[in-house]
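S.K.: pasting the structure only:
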């Protein structure tokens, strides 16, 4: 059982929860400070963390099950656990069910609004994996799905949903969509050949990288806007500037002629960006 669990956690890249979890915490902190003038309680931290882990684990596992046949035919993904026969779909489905149980139980422990909004979250968690079959806007759907992390943190800590939270949602959603477009450039030719939809397969590598830059510019503007419309101060703004510099550096690593550093741009830099935003937001309120 432990071996199978290790395979599943490796398959869903469990460590990449670092992309979304800091933004969930950021949403919880901002919501608590802006709405209530206080910090999230210890148990709110615990339940928000469990909800995020459950949501991402369920979403990534569903994606692997739904895309199993696609992954099997793609040389880049053929060695993933399900196509390689390392684990069965039934075992994954049990893990998905357990992940959803964790998500639902954690939301129930937070507040009623978190419970009421669960169907929306589950819808996006499930539908994303199918979008590449019918729309090149799948990257935006993924962005909206990850953007639910700060919204979930905000709702979980306060039981409210305000327009400031929506601005934060836009910032995170377009940041995610931008780096997902960069990641998808690796499969542009394959997606086009087999009839899958993506921005790179629809518009080509060069134009896709330009669209990714546009998404990141709007994301940066949204994050700066939080400085204007909330009590956030200069420490937060310094964090946003650093995040913007990371996005610029991320784009400098890839070009239409050289995609060899997509892995660095996608995994390393985005993990750093989310942690930077979290640390500087906390630092702003503490200082």
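M.R.: It's in. These figures come from a predicted structure and were not determined experimentally.
S.K.: all contacts plus neighbour counts: C-alpha atoms, from now on.
M.R.: OK.
S.K.: list the helices and strands the helix or strand residue 59 falls within packs on?
M.R.: Element membership of residue 59 [criterion: DSSP states H and E] is helix 42-66. Judged by 3 or more C-alpha pairs under 8 Å, 6 or more residues apart in numbering; DSSP states H and E, the packing partners of helix 42-66 are helix 2-11, helix 21-31, helix 89-110, helix 118-131, helix 138-158.
S.K.: next, count neighbours for the nearest residue to residue 208 once chain neighbours are set aside.
M.R.: Spatial nearest neighbour of residue 208, chain neighbours left out: residue 200 (5.3 Å); criterion: C-alpha to C-alpha, 6 or more residues apart in numbering. By other C-alpha atoms under 10 Å, the residues close to residue 200 number 25.
S.K.: here's the one I want to compare it with:
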């Protein structure tokens, strides 16, 4: 008898050899799957705008002679923990909202809630614990950042419902996932400026682009059950839309760099990221789910390249 992902305690849309299954006891697997600990790409993509913003602010601070390495590294650590916690909380909330939809989609049917391996009550308790962890992290920042972080919860609450009333749910995801582009700067200066706002809008465009690629995996099931997405909206014109979205991403990051006055090293990182985004567009086959997932995950490298260049530029600011 062939074991299904649900029978094995695993899910069909994550690697079966993930550390979760090697390290955690079997009873903890459903919770790890709810939080997507077996799929780190989510918290990585949530984290990079935070890191970009913190490093952008650090370049400005270093140029003004007021940069503090220990404080910068502490902020990065807090953003890492916060990204893991809040991404997990967001995914748990999303799975609670999408319980019925996940049962109807082949890729998500083996997840803990639709497969019955965890109850809704257990999921809600786990959601609360992750949100509490995120709150503890948020409280380590200044009052302005705390208020800004709380404000993001409205967008987070709306996102799981967006696919029911708009063809642009990826825009709502972008607003939520890109919030860190504001938070890093706010944590450093206790205020906002045009540079992080430009970075925020750039990150939204980037998110819409990479999540459109991701959504092409589910477009057939989405069409059957009436779930809306930019993948379905763009269809065969996805490549043209990506040229616009990724082009806007690069242009607005460049604007934020110019406003912040970063050095040449940061610009070289942005150039490398632009080439990576262009390669994604050129390579994309919207009818190949395996490739769509691989290209989506590759955006982790794009995010890292931009951050690394900004971080290296700090001592030379």
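M.R.: Structure's in. What do you need? Computed from a prediction, not measured in an experiment: that's the story for all the values here.
S.K.: list the contacts for the residue nearest to residue 208 of the first structure?
M.R.: 181, 184-185, 188, 207-208 (C-alpha atoms under 8 Å, 6 or more residues apart in numbering).
S.K.: could the helices and strands packed on helix 42-66 of the first structure go into a markdown table alongside mean neighbour count?
M.R.: Shown next, in a markdown table, are these (neighbours: other C-alpha atoms under 10 Å):
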| stretch | mean neighbour count |
| --- | --- |
| helix 2-11 | 14 |
| helix 21-31 | 27 |
| helix 89-110 | 18 |
| helix 118-131 | 16 |
| helix 138-158 | 27 |
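S.K.: to residue 280 of the first structure, which of these lies closest?
M.R.: helix 21-31 (9.8 Å; C-alpha to C-alpha).
S.K.: and the angle for the closest one with helix 42-66?
M.R.: 140 degrees (axes from the mean of the first three to the mean of the last three C-alpha atoms, to 10 degrees).
S.K.: in the second structure, which residue range corresponds to helix 21-31 of the first structure?
M.R.: Per TM-score structural alignment, the counterpart of helix 21-31 of the first structure in the second structure is residues 47-57.
S.K.: again, but for stretch 107-115 of the first structure
M.R.: Going by TM-score structural alignment, stretch 107-115 of the first structure sits over residues 138-146 in the second structure.
S.K.: distance between the matching stretch and the chain's centre?
M.R.: 21 Å (C-alpha atoms, centre = their mean, to the nearest Å).
S.K.: just the endpoints, please. Distance across that stretch?
M.R.: 6 Å (C-alpha to C-alpha, to the nearest Å).
S.K.: stretch 240-247 of the second structure corresponds to what range in the first structure?
M.R.: Going by TM-score structural alignment: stretch 240-247 of the second structure matches residues 210-217.
S.K.: ignore what I typed, I meant stretch 6-20 of the second structure.
M.R.: Using TM-score structural alignment, stretch 6-20 of the second structure pairs with nothing in the first structure.
S.K.: map residue 72 of the first structure onto the second structure.
M.R.: By TM-score structural alignment, residue 72 of the first structure lines up with residue 103.
S.K.: neighbours of the closest residue to that match other than its chain neighbours, just the number please.
M.R.: The spatial neighbour of residue 103 of the second structure that comes closest, neighbours along the chain excluded (C-alpha to C-alpha, 6+ apart), is residue 109 at 4.7 Å. By other C-alpha under 10 Å, 21 other residues sit near residue 109 of the second structure.
S.K.: same deal with residue 46 of the first structure?
M.R.: Neighbour number of residue 46 of the first structure under other C-alpha under 10 Å is 12.
S.K.: same check on residue 56 of the first structure?
M.R.: Neighbours of residue 56 of the first structure using other C-alpha under 10 Å come to 24.
S.K.: try residue 279 of the second structure
M.R.: Quick note: residue 279 of the second structure (other C-alpha under 10 Å) scores 12 neighbours.
S.K.: measure it to residue 178 of the second structure for me?
M.R.: According to C-alpha to C-alpha, residue 279 of the second structure stands 22 Å off from residue 178 of the second structure.
S.K.: repeat for residue 125 of the second structure
M.R.: Residue 125 of the second structure is 26 Å from residue 178 of the second structure, by C-alpha to C-alpha.
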